[in-house]
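1. Provide a 3D model corresponding to the input given below.
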Amino acid sequence: MSKLNSVYMLRLDRLLAMALAVNLSVTVAVAQENKTATAVAESAAGQGGIADIVVTANRRSESIQKVPIAITAVTAERLAAANIMGTESLARVVSGLTFQISAGGTAPHLRGIGTTAVGAGVENSVATYVDGVYILSVNGALVQLNNIEQVEVLKGPQGTLFGRNATGGVVNIRTKDPKQELSGEFTARYGNYQTASLQGYLTGGLAPNVAADIAGFVSLQGKGYGQNLFLGKDVNKLDQYAIRSKALIEPTDRDQIRIIGDFSRMKGPGIGAYGLIKGTAVNYGPGTTLAGERPDLAEFVASGVLAPFAEVGEPFPATGGFQDTYTARQPYYSFNTGGASLQWDHEFDAVKVTSITAYRRAVQRVGFPSIPAPADRGYATIVAKDKQFSQEIQLSSNTASDVKWLAGLYYMNGTATYEPFVISGTSLSPLESLTFFTNQKTKSGAIFGQATIPLWEGAHLTGGLRYTTEQRKISGKTILTFLPAFGGSTLETGAVDAAKTFKKLTFRAALDQQVTPEVLVYASFNRGFKSGVFNAVPPSSVVVKPEVLDAYEAGFKADLFDRHLRLNVGGFYYDYSNLQVTVFQAASAVLQNGAAAKLYGVDIDATAQLGENLTINAGATLMDSKFTSYPDAGFFNRVPIADGGGVNQTIGSAKGNKIPYAPDVTFNIGAVYSVPIGDGALDATVNYSYSSRFYSGPDNILGQGRYGLLDSTLTYKFADEKMKVGVFGKNLTNKNYYTYLIAQANPGGFEEGQAAAPRTYGVMVGYSF
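-> This next block holds a predicted model:
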């Protein structure tokens, strides 16, 4: 047996042993609970157990413990206690989730499934929904969690009910509904790096059947986490603004109408401030050296890839601190997004009708050094625009029906454009710039349905189907602009006008059994589908094939010891084909298909209520992933600085390698302790999250090592519970780690990353009424 197979079998044995141990432990716990129910109840007398969490994973409200899906639900209270104000921090409390942030967009990965390529028309494999509306823009997944009721992270394919691009799962965000009673909450924070933030929420009645709210958020960062040492300017610095309003109209006792509007903005030299990986060198650097004078570039000159008179300088090693950059030009980032939706629910005697109509628009303006050197070798500027219209109609059973069912129709029309994407710099000589214009349109329609049927006592069978048809169209061109010394002319080339339609039937089947009133066991089989897409830079008529994920899952959900311990465990096995894998090219990341991969693992979510004052939350995902076929993967091998630096690319088989951004182990554990002090109460929260090593590409060369993050808050609530003051800290051990990694091949090669925030801390004051 080969070494690789031996390691694989060892990991399989460990995972199976762990799963067996967990199942054995819950069996013993259930038996103990049944034998000692009276004693446990007496010991818990006067102490409240763990409250039910209501989720909408089946597009209806039900207890999380009754849904045969692996779900991590994070309530508004837990978000506040952990000082989590944006989706990019959810990985701190959701195991199996990683969140990549780059100049081109945001990319959540769930159980290793996700998309890191960015471009006009490219979408994530983990779908983000806000109040029932799918977010098309890849940047739209970066949501400020201000007036949030709850965030539900649904693990595994959710395409039957949630639809497009839910191959890996769904981040389902539900905001608060307005209330008639006037109330509000306001919190101000000030921290290091001269960061000040203010968030507020106000709700009240406008008429007997009309309530409205408004939520606002602003964060201003006066000092960057790092510096561009070449220019002496701050980098890794971002200002953020967001406003959201919702009106709830109830004209009759059978109707509810929700009108929602939102707008948010982020700007600053933060996202896109990539720094060279320490110990590496960019292949192009400062100086006046021409390509023809560099022996290590001779093959590129001979092949015509690089003009001999192109100014490329000399290799330049990484310089400065972890958060610093060293580039001739400053990065910038600006992203505006907003939209409106209308949801109407009407209750008939036997059925409920729901209509969700939505329109969204996003505009992104980005500039960043495409070659991170202290010379103007390459600079990328992007103007990207997205807009979408969607309409969904749902027909569902009422709460009294024994058979729970839902059927619906979905339509979306989206457009994503580069207007334009420009690359410039001295290394392009005899060109002054390369300009790409791209327009990719998506029309998607689906019919879907799901029903849950009672079988015998405590048992239910769930089945669902969704038929999707999706049309992609791309048009675009490339413009070459020559330097004045070479005539200063422009040449239009690479015109593209192509279309492709994708059709797919996806499904869900699940069987659950209520073993006792407190224990549910389940098994499911789901198929997820993400349609094909065209690459946008340069615009291409070659389509990237759809990816398909078959997911098998089994698990249990248990409330034990008089509801003082909640333990939810799910084991999963994925058969993944035609993965849409990222390959980095000059200033862009494109998609290609990796033939096949397999993943398996176990998810654990636990909550323990230890007395009245102490709550512990924990979660873990243990996983193994590997490509089972990928014969033409790109391998990016580091070149020593003495030999020119940068990265050389070869083509090889990635079979047996891990899929990108799929750590074997992620876990989090947090505690909230409340103790009365004087007339008020002191709440202390500590949370620790961990990720093992993961890789950015199928070659398994460039990666982020294991890291752990420690966060804490300490809040004192005064007697009337209206006023609170506190201190907070995130990444208290000041761990350096990257959220996004790039390896680009020579000529002009490098390895760089988007640094995550260092240690931050500060004080806060809040008032509610």
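2. drop to CA atoms for contacts and neighbour counts, all remaining ones
-> Will do.
3. how about the closest residue to Gly729 other than its chain neighbours, what does it touch?
-> Counting by C-alpha to C-alpha, 6 or more residues apart in numbering, Gly729 lies nearest to Tyr761, which is 4.1 Å off, once chain neighbours are set aside. For Tyr761, the contacting residues are 191-192, 727-730, by C-alpha atoms under 8 Å, 6 or more residues apart in numbering.
4. let's see this one next to it:
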Amino acid sequence: MVLLTPFARVIPLPETIMRCRYSVVAACILASFAATAEQEPIERLEVQGDFRRLSVQNIAGSIAVVSEQDMQRSSAQHLDDVLNQLANVNFAAGASRGRFVQMRGIGERSEFIDVINPSVGVLIDGIDYSGLGISSIAHAEQLEVFRGPEATRFGTNAMAGMLNLSSKQPDFRRDGAFSATLANYNSWQLSGMFSDAISEQVAFSLTVDKQVSDGFIENAFLERKDTNDIDELTTRARLLYRHSDDLALQLIAHHIDQNNGYDAFSLDRNRTTLSDEPGQDKLNSKALALRSDYSALSGIDMMLQLSWLSADSDYSFDEDWSFVGISPGWEYSYFDRYLRSREQWTVDYRLVSDEQGRIFGNTDWVLGFYGSSRDLDLQRLRRAGSEFREFDSSLQRDNLAVYGETSSALSEQWTLVVGGRVERYKDDYRDSGDLSLQERHTMWGGKLSLNYQASEQAMIYTLLSRGYKVGGVNGEALSRAGDDGFSALLQQATFEPETLVNAEFGVKGAALDGSLVTRVAAFHMWRHDMQVKGWLNPDLGPEFAGFIDNAGRGRNYGIEMENRIVLHPSFILHVNAGLLKSKLGPYVTGNEPQIDMTGRDQAHAPRFTYQLAGDWYLTEQLMLQGSVQGKSRFYYSDGHNARSSGSEVVNLRLSYQLEQWQLALWVRNALDQDTAVRGFYFGNDPRDEYVPHTYEQWAEPRRFGVTASYQF
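-> Below you'll find the predicted structure:
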């Protein structure tokens, strides 16, 4: 089948489009042919995070909608388990969980002293969690994955894409679900969702999830197996008040209490650590949002959301990864701790035209205003031997933006979409070194797409979009510039904003009877003043410092596809695949010796990602689901050449449905592969006098468990 034929290499966009044109034509022909069948239309997945709720098949851009059923296919309990399903998506772990997401090879991989500016943002119920990650996806309504720049809709935190998670909407009919899971590594999970009406006008929904696990690390020195454990409680609630058909008010409340351990890196480069002071990854966050939807005005719908979030985190680790006495004469004993607090307010006010409000009778429009204020405070406590060092910093960031979009029907089949956003940000930075800096920048992004609706079920689009993200201050570089060997960091005080231009061509098609759903996109992206993470390690010993630098330019291009094929009434095949080629522009690392990285692949940008999954209905009650998720090897950093190995992860799930009950037996990573989620290259082992090695953090090993669910 032409649609599923992979290419041996990824090539620049014009040739890429030529080579994939047969796949595109095949998708259109198959979708159009199937659309002639006299069947009732299938249920469509709607994108909730765009300006209007539309089918994913009718929006220009590479968007994936992951439903609750898709999450169950791999028995997903966390965002990590879901992201592996998606083409051209990768992630890096911060501690015991994956927190940093990369799309099409672009995204951050860690956060220490410096405030990161995410290339891939995270929204939960419209509240900005960018940089905090997602603790739970239990009983989520759906997860939307926007690949490519989405500045018009989301602004600075969506230069490479956006994750938009929606919790369960309140239902005026009683709806509920409960599940309990037991798994190896002393793991268990209890989660529940309940929604009901309080009155004819008021309804609510409540989701609670508790997850506990010892983790997958054994600490040989402390003789413990829970130093990298997981202990998380997540609560999300919504209260809906329908005053009338024209006015709806909604109150949203979130609470996350995360008390995870952090003991992930091993001097022996396996899952056995030697730390005498394991760290932790704690997060306590609270969030509230008030949303109003008003549609009584002629021609205009109004949306207003005001949100507040407060988060305190405690992130620490044993910097030497060892114990006192491991190698007298060579050893060192350091411990690092980062205490962060974050408080933010955001307001998003939007006017959206309806049929009566169209301009010239054929143009829908959106006009909006966005504002945010964020206070970020850091206290770093570091013990180096018997010496204690402290570094404090505060950053206040204010953003103001106006945005708009028009969608004009040029004919029955052709539609032109034009959108843009202008955003002004102001940073006020202060630290304990008596440094005070102010940054002011105005940035802009936009999109231009021409869409051709070949039939009701098939669309072809061309898209040109521009994204951006803010610059900032290298607090770590400035704090270490006075130390011996680190004077070069004075040249790395700040870094500039980055911009991204994306050209994309895609096809979306679906059969009316649901036998085929396909989405194919070819893209080419140009990065300007791209931000990269550099490291200075003067004597290749345990002392090093990180900083963010601008590498001039970079390129990312490739293809991604998603297919759902009903091969038989009892068997459904899912095929997702992504091909990616990325290149660093002129860039020489700050390390000694310096390394010229010009033309090399960008960090955490695997050239090939895929998922092959199937749902097999053995009987009316019994279903077998399986998936193979893989990615090719990739570089861990833009500052060194250490690389991961390629990986293939096999997941299986056997479930039995009996009326309202379901019992499922599942296994993730059935072949017990070691899959890396983070890597460094430096010397940290005193037993070999600090010879540089590649140190890796591993994803979960083979997991198996049983889940019982009840729905009412």
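5. Can you calculate the TM-score here?
-> Scored against TM-score structural alignment, normalised by the length of structure 2, the superposed chains reach a TM-score of 0.89; 668 aligned residues with a C-alpha RMSD of 2.4 Å.
6. can you tell me which residue in structure 2 aligns to the residue nearest to Gly729 of structure 1?
-> The alignment partner of Tyr761 of structure 1 in structure 2, by TM-score structural alignment, is Phe704.
7. Just confirm its match is within a strand.
-> Yes: checked against DSSP: H, G, I helix; E, B strand; the rest coil, Phe704 of structure 2 lies within a strand.
8. What is the neighbour count of Gly433 of structure 2?
-> 12 (other C-alpha atoms under 10 Å).
9. Kindly report the same for Glu152 of structure 1.
-> Neighbour count of Glu152 of structure 1, defined by other C-alpha under 10 Å: 22.
10. Next: Leu24 of structure 1.
-> Residues near Leu24 of structure 1, counting by other C-alpha under 10 Å, number 12.
11. Same check on Glu15 of structure 2?
-> 11.
12. What of the one 4 residues further on?
-> Per other C-alpha under 10 Å, the neighbour tally for Arg19 of structure 2 reads 13.
13. repeat for Ala289 of structure 2
-> By other C-alpha under 10 Å, 21 other residues sit near Ala289 of structure 2.
14. Show the contacting residues for it.
-> Ala289 of structure 2 neighbours (C-alpha under 8 Å, 6+ apart): 127, 251-253, 305-308.
15. quick one: which of these has the most company?
-> The most crowded member of these, judged by other C-alpha under 10 Å, is Ile127 (24 neighbours).
16. any idea what it aligns with in structure 1?
-> Using TM-score structural alignment as the criterion, Ile127 of structure 2 maps onto Val133 of structure 1.
17. Secondary structure element holding the closest residue to that match other than its chain neighbours?
-> Spatially, and ignoring its direct neighbours in sequence, Val133 of structure 1 is nearest to Ala358 (6.9 Å; C-alpha to C-alpha, 6+ apart). Here Ala358 of structure 1 sits within strand 351-369, counting by DSSP states H and E.
18. same question, Tyr429 of structure 2
-> Per DSSP H and E: strand 414-431 holds Tyr429 of structure 2.
19. Which residue ranges of the stretch 251-400 of structure 2 form strands?
-> Taking DSSP state E, counting those that start in this stretch, the strands of the stretch 251-400 of structure 2 run over residues 272-273, 279-294, 300-318, 334-353, 363-384, 387-409.
20. can you tell me which of those strands comes nearest to Phe634 of structure 2?
-> Proximity to Phe634 of structure 2, assessed across the strands of the stretch 251-400 of structure 2 by C-alpha to C-alpha, is greatest for strand 272-273 (24.0 Å).
21. okay, that closest one sits on what stretch of structure 1?
-> Taking TM-score structural alignment, strand 272-273 of structure 2 hits residues 324-325 over in structure 1.
22. who touches the counterpart of Arg291 of structure 2 in structure 1 in this structure?
-> Alignment note (TM-score structural alignment): Arg291 of structure 2 maps to Gln343 of structure 1. By C-alpha under 8 Å, 6+ apart, Gln343 of structure 1 lies in contact with 257-259, 354-357.
23. Could you do Gly656 of structure 1 as well?
-> Contacts of Gly656 of structure 1 were listed using C-alpha under 8 Å, 6+ apart, and they are 4, 626-629.
24. and if we set it to 10 Å?
-> Neighbouring residues of Gly656 of structure 1 by C-alpha atoms under 10 Å, 6 or more residues apart in numbering: 4-5, 8, 597-598, 625-630, 698.
25. Tell me the secondary structure of it, please.
-> Three-state assignment for Gly656 of structure 1 (three-state DSSP): coil.
26. quick one on the thing from earlier: if I align to structure 2, which of the contacts of Gly656 of structure 1 are still contacts?
-> With both residues aligned by TM-score structural alignment, their matches' C-alpha atoms under 10 Å, the contacts of the contacts of Gly656 of structure 1 that structure 2 also has are 597-598, 625-630.
27. Let me have these in TSV, adding secondary structure as columns.
-> As requested, the kept ones among the contacts of Gly656 of structure 1 are exported to TSV (three-state DSSP):
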residue	secondary structure
Ala597	strand
Lys598	strand
Ser625	strand
Lys626	strand
Phe627	strand
Thr628	strand
Ser629	strand
Tyr630	coil
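28. just curious, which of these is nearest to Ala551 of structure 1?
-> For these, the residue nearest Ala551 of structure 1 by C-alpha to C-alpha is Lys598; the value is 10.0 Å.
29. one step back: among the kept ones among the contacts of Gly656 of structure 1, give me the pair with the biggest separation.
-> Ser625 and Tyr630 (13.5 Å).
30. Spell out which residues are contacts of both of the two.
-> Common neighbours of Ser625 of structure 1 and Tyr630 (C-alpha under 10 Å, 6+ apart) are 597, 656-657.
31. Let me have the residues you listed in JSON lines, extended by distance to Ser692 of structure 1.
-> Formatted as JSON lines, these follow (distance: C-alpha to C-alpha, whole Å):
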{"residue": "Ala597", "distance to Ser692 of structure 1": "20"}
{"residue": "Gly656", "distance to Ser692 of structure 1": "18"}
{"residue": "Asn657", "distance to Ser692 of structure 1": "16"}
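32. Done for today, thanks.
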